[in-house]
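>>> Pasting the sequence and the predicted coordinates here, then a few questions.
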Amino acid sequence: MKQERHIPRPSELAPLMRFKRFETDGRTRRLAKAHTIADLRAIAKRRTPKGAFDYADGAAEAELSLGRARRAFREIEFHPAILRDVSAVDTSVEIAGGRSALPFGIAPTGFTRMMHSEGERAGASAAGAAGIPFSLSTVGTTSPEDVRAANPEGRNWFQLYMQKDRDRSMSLVSRAAEAGFDTLLVTVDVPVAGARLRDSYNGFTIPPQLTPRTILNAIPRPEWWWNFLTTEPLTFASLSEWQGTIGELLDTLFDPTMDFEDLAWVRDQWPGKVVVKGIQTVADARAVADLGVDGIVLSNHGGRQLDRAPVPFHLLPAVRAELGESKEIILDTGIMSGADIVAALAMGADFTLVGRAYLYGLMAGGREGVDRAIEILTAETIRTMKLLGVASVADLNPGHVTQLQQLVPRGDAS
């Protein structure tokens, strides 16, 4: 039967011609186009000088640890249940003695104001608005007091690198405690800095130097440089006086002699919860648990320390089996989506931390960019839970996920 045709009348075209109001704010406009963390990363790369972007984006040596961690999350299989009431989903969790509205928080990141001039203040205020913890690094570029001012009602955690100057380290710890930080993240996987080769190739220094190369790189990124040059200088830990690479700075600061006795001593100095970050073996998980800390973070430092380190997500089931429910387990490294967060929770993690995902949002759009990163991860987490037939984080279990096995140890050749 031949289909009849006619010239459409204006009244028929009118419903199809609905134009969106043009958004005049460029930041809002570009962030609205980001629907994944990868989208935020692409925006961040366009808007941030190569040295600062590569510092956040890169990892150690051949970057195998980071690649494997992300691959581990891609190589999972979900097992959804059907006909469950998921009209409302509870994403809240109890972690380190307090509530988090979402099962992820913001990981500690160093030199954050180099990524964007709003730096840790943007991360802390966005975390407070979302009801999740924010972690300040020892080598952050905002003081504990200013982080508290940016997030006065929310949860702030302080991440400690033990420095060779232990008085300076413990002075920072005391300031964090006095500013109301409730949890101390003692990071134990940095006796020396990893070989972050992108920084070496870029000649990236603290603070960034104006050279012919950086000037050429700055031409299409004037907003970043304007913000960097017209806002307060990087003053945390005398960074303004350092002229070497970040790796060289870390090697001069950090104490490679720290041991389990030192960890126990630090635990006794802190009035709140103590969580040890950088656990990469079952034996070390047991050892620090036996010291009486409140929890651990399974982490290979985002692949930024020892390349070819264990994948935390792969290690998670064995550590949970070893510790049972006696200690809280937080997981980071490789998380780029809400589906990754849900998989980690199902496999035994109590909580997760996101670092690069947060920094991509920060570089893409300051505070609003961090808000957008949290929105993306939240929507993905809720959608994944609903599609799994799960209405509460507490209902997630290993039956919801299979870790597909490609990176597995070879058996004895004999």
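Good, I have the coordinates. Keep in mind that this is a model prediction, so the values were computed, not measured.
>>> going forward, measure contacts and count neighbours with C-alpha atoms only.
Will do.
>>> Count the residues that sit near Glu77.
Neighbour count of Glu77, defined by other Cα atoms under 10 Å: 13.
>>> three-state assignment of the residue lying closest to it once chain neighbours are set aside?
Residue nearest to Glu77 in three dimensions, not counting chain neighbours: Thr402, with 5.1 Å by Cα to Cα, 6 or more residues apart in numbering. Recorded secondary structure, Thr402: strand (DSSP: H, G, I helix; E, B strand; the rest coil).
>>> now what about stretch 307-314, what contacts it?
60-65, 68-69, 72-73, 280-281, 298-300, 303, 331-333, 344, 403 (Cα atoms under 8 Å, 6 or more residues apart in numbering).
>>> measure that stretch end to end?
End-to-end distance of stretch 307-314: 16 Å, with Cα to Cα, to the nearest Å as the criterion.
>>> Can you give the distance from it to the centre of its chain?
A distance of 16 Å separates the C-alpha centroid of stretch 307-314 from that of its chain, computed with Cα atoms, centre = their mean, to the nearest Å.
>>> Over to stretch 75-86?
Stretch 75-86 sits 26 Å away from the centroid of its parent chain (Cα atoms, centre = their mean).
>>> Now find how far off-centre stretch 380-397 is within its chain.
That offset, for stretch 380-397, works out to 21 Å (Cα atoms, centre = their mean).
>>> swap that for stretch 243-252, please
22 Å.
>>> Could you find the closest non-adjacent residue to Asp371?
Asp371 sits nearest to Ala126 (Cα to Cα, 6+ apart), 5.7 Å away.
>>> Provide a list of residues in contact with that neighbour.
Neighbours of Ala126 in contact, by Cα under 8 Å, 6+ apart: Arg367, Val370, Asp371.
>>> Going by distance to Asp255, which of those residues wins?
Val370 (32.3 Å; Cα to Cα).
>>> Once you drop chain neighbours, what's closest to that closest one?
Nearest to Val370 is Gly361, by Cα to Cα, 6+ apart, at 4.6 Å.
>>> Please apply the same query to Ala237.
Val139 (7.2 Å).
>>> is it true that the one you found touches Phe236?
Yes: if you go by Cα atoms under 8 Å, Val139 and Phe236 touch, sitting 7.3 Å apart.
>>> Neighbour count: these two, which is higher?
Counted by other Cα under 10 Å, Val139 and Phe236 do not tie: Val139 has more neighbours, with 20 against 14.
>>> Ile330 belongs to a strand?
Yes: under three-state DSSP, Ile330 sits within a strand.
>>> residues in contact with it?
Counted by Cα under 8 Å, 6+ apart, Ile330 has contacts Gly295, Ile296, Val297, Leu298, Ala349, Asp350, Phe351, Thr352, Leu353.
>>> A further structure is provided below for comparison with the first:
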Amino acid sequence: MPALDLNRRGYSIDAMRLLARGVLPRFAFDFADGGAEDEWTLRRNEAAFDDFAIVPKPLNGAGERDLSISLFGRRISMPLLVGPTGLAGLFWPRGEECVARAAAAAGTGFCLSHGSVCTLEDVAGVGASPRWMQVFIYRDKEFTRELTQRAQQANYDALVLTIDNQHLGKRERDIRNGFGIPPRFGPVALAEMSLKTGWFWRMRTELPRITFGNYVRPGETSDMKTLAGRMASLLDPAMSWTDVDALRALWRGPLILKGILHPDEAREAVERGVDGIIVSNHGGRQLDGAPGSLDMLPAVAQAVDGRIPVFLDGGVRRGADIVKAIALGATACLIGRPQLWGLAVAGERGMAHVLDIYRREMDRVMGLAGLRSVDEIGPDLLNPPAGPSARSFPPRTFIK
């Protein structure tokens, strides 16, 4: 898509989502876009932001705005990072490397998914920083140690332990489409791919080679079916705080827990030496009926009490959402699905465009609200929260 068309047609994150839906086969779009079961939690992640309004103070004189923040001793350009999403390489060739380069160019950080197509070493070779690595607790504790040591050797800046994916959620769009991990391209999927000529043409040589790069071991088969089976069998549903302690002892850099919703777990994380937490419900892809991430953010932030950074993941679709999250106690936000929509539309350029949308929107909101820096964003910026029955603003709409 020409740059002019991307600026004109990809004018918002929701517009990028619709563009992605137009270029992707149905199974690929729904894999990225869908959630678990009735998708209530997925919808709530976005709708929760509508419970708050920003009350501006335009006479503060915010002619110039500084969006940057300090994070683990590094300065990043804005309080937004790219979160981990699996199989980015299904949306654009070597998608994870595209994301890393775009994040670096935007002056912010990214987290690589354990289920990436590119290996963690290949992505580290891009040179983008700060870069974080996602890991899980596995039955084979030696494999957890192996991935952690590989991340250390590849100079990843932080380790992100995801704790809410030990049992796979029931993702009914994928069931309806006959899509699984690994992808099985039956007659319907093949017909869909043939109609999405742009995607199919650029992916034609990649599809046979798509695999989970971090799970390939020397001398073993790298086919996706074998690796997917290994991944499912490796995850340990009996994961506990003992495993967190063991990982804390092994990893020398910042350790971040992703998937915290309960204030008690946030408090425990601080006491056990965790360096950051991500308030997240896995984008509504796991426990349907869990609260929206923003619903739990104030209580979690209160439990942490400023001792470590608190990040928000889930439903961030506007620059105003980032501002609201910070006002409610977040240090920064992470995005998941929007990176896949950007990749699907225009690869690295599409990812860069997504980040630029957030940056420009946040800058505009801060200017209109009279905010000169992120440090000036506080709870007094928002009106009292309105419950769902008393919401003053129309709810967002969702298109499946």
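Cool, got the structure. Predicted model, so just to flag it, every value in this text is computed and none were measured.
>>> Buried subset of the contacts of Ala126 of the first structure as a PyMOL selection?
In PyMOL syntax, the buried subset of the contacts of Ala126 of the first structure is picked out as below (16 or more other Cα atoms under 10 Å):
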select buried, resi 367+370+371
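>>> Export the contacts of Ala126 of the first structure as JSON lines, with columns for distance to Gly180 of the first structure.
JSON lines is the format used below for these (distance: Cα to Cα, whole Å):
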{"residue": "Arg367", "distance to Gly180 of the first structure": "22"}
{"residue": "Val370", "distance to Gly180 of the first structure": "23"}
{"residue": "Asp371", "distance to Gly180 of the first structure": "23"}
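>>> so which of the contacts of Ala126 of the first structure comes closest to Glu223 of the first structure?
Arg367 (15.1 Å).
>>> Spit out the contact partners of the aligned residue in the second structure for that closest one.
Aligned by TM-score structural alignment, Arg367 of the first structure pairs with Glu348 of the second structure. Counting by Cα under 8 Å, 6+ apart, Glu348 of the second structure touches Gly95, Cys98, Val99, Arg101, Ala102, Gly342.
>>> go with 7 Å
Cys98, Val99, Ala102 (Cα atoms under 7 Å, 6 or more residues apart in numbering).
>>> would you say it is within a helix?
Yes: counting by three-state DSSP, Glu348 of the second structure is located in a helix.
>>> Check the gap between it and Asp33 of the second structure for me.
19 Å.
>>> Now do the helices in the stretch 301-414 of the first structure.
Along the stretch 301-414 of the first structure, counting by DSSP state H, counting those that start in this stretch, helices occupy 312-323, 338-346, 356-388.
>>> closest to Arg196 of the first structure out of those helices?
Closest approach to Arg196 of the first structure among these is made by helix 356-388 (15.2 Å; Cα to Cα).
>>> ok, average deviation of that closest one from the second structure?
Its match in the second structure and helix 356-388 of the first structure itself, once the structures are fitted together, sit a mean 0.7 Å apart by mean Cα distance after the TM-score superposition for the first structure.
>>> Stretch 50-67 of the second structure maps to which residues in the first structure?
The aligned range for stretch 50-67 of the second structure is 74-91, by TM-score structural alignment.
>>> now the matching stretch, how far from the centre of its chain.
24 Å.
>>> residues in contact with that stretch?
For stretch 74-91 of the first structure, using Cα under 7 Å, 6+ apart, the contacting residues are 101-103, 382, 386-393, 400-404.
>>> and if you look at stretch 357-364 of the first structure?
By Cα under 7 Å, 6+ apart, the residues outside stretch 357-364 of the first structure that reach it are 37, 40-41, 43-44, 47-48, 106, 115-116, 336, 369-370, 372-373.
>>> Take those residues and keep only those in strands.
Ile106 (DSSP state E).
>>> Tell me which two of the contacts of stretch 357-364 of the first structure sit farthest apart.
Going by Cα to Cα, the pair spanning the contacts of stretch 357-364 of the first structure furthest: Arg47 and Ile106, at 21.9 Å.
>>> who has more neighbours, those two?
The neighbour comparison of Arg47 of the first structure against Ile106 (other Cα under 10 Å) goes to Ile106, with 26 against 21.
>>> what do we get in the second structure for the residue nearest to Glu77 of the first structure?
Under the alignment (TM-score structural alignment), Thr402 of the first structure maps onto Asn383 of the second structure.
>>> For its match, list the residues it contacts.
The neighbours of Asn383 of the second structure, taking Cα under 7 Å, 6+ apart as the test, are Phe52, Ala53, Ile54, Val55.
>>> Distance check, it against Trp92 of the second structure.
In this view, Asn383 of the second structure and Trp92 of the second structure are 41 Å apart by Cα to Cα.
>>> likewise Asp66 of the second structure?
Shown here: Asp66 of the second structure relative to Trp92 of the second structure, a distance of 33 Å by Cα to Cα.
>>> do the same with Arg150 of the second structure
Distance of Arg150 of the second structure to Trp92 of the second structure, given as Cα to Cα: 25 Å.
>>> Would you quantify the distance from the residue located most distally from the centre of the second structure to Arg372 of the second structure?
Here the second structure reaches farthest from its C-alpha mean at Leu59, the gap being 35.3 Å by Cα atoms, centre = their mean. Counting by Cα to Cα, the gap from Leu59 of the second structure to Arg372 of the second structure is 11 Å.
>>> Quick one: the helices in the stretch 101-250 of the first structure, in order.
For the stretch 101-250 of the first structure, helices defined by DSSP H, counting those that start in this stretch occupy the ranges 119-130, 144-150, 166-178, 197-202, 212-218, 222-230, 246-253.
>>> nearest to Phe158 of the first structure, of the ones you listed?
Taking Cα to Cα, helix 166-178 is the member of the helices of the stretch 101-250 of the first structure nearest to Phe158 of the first structure, at 6.5 Å.
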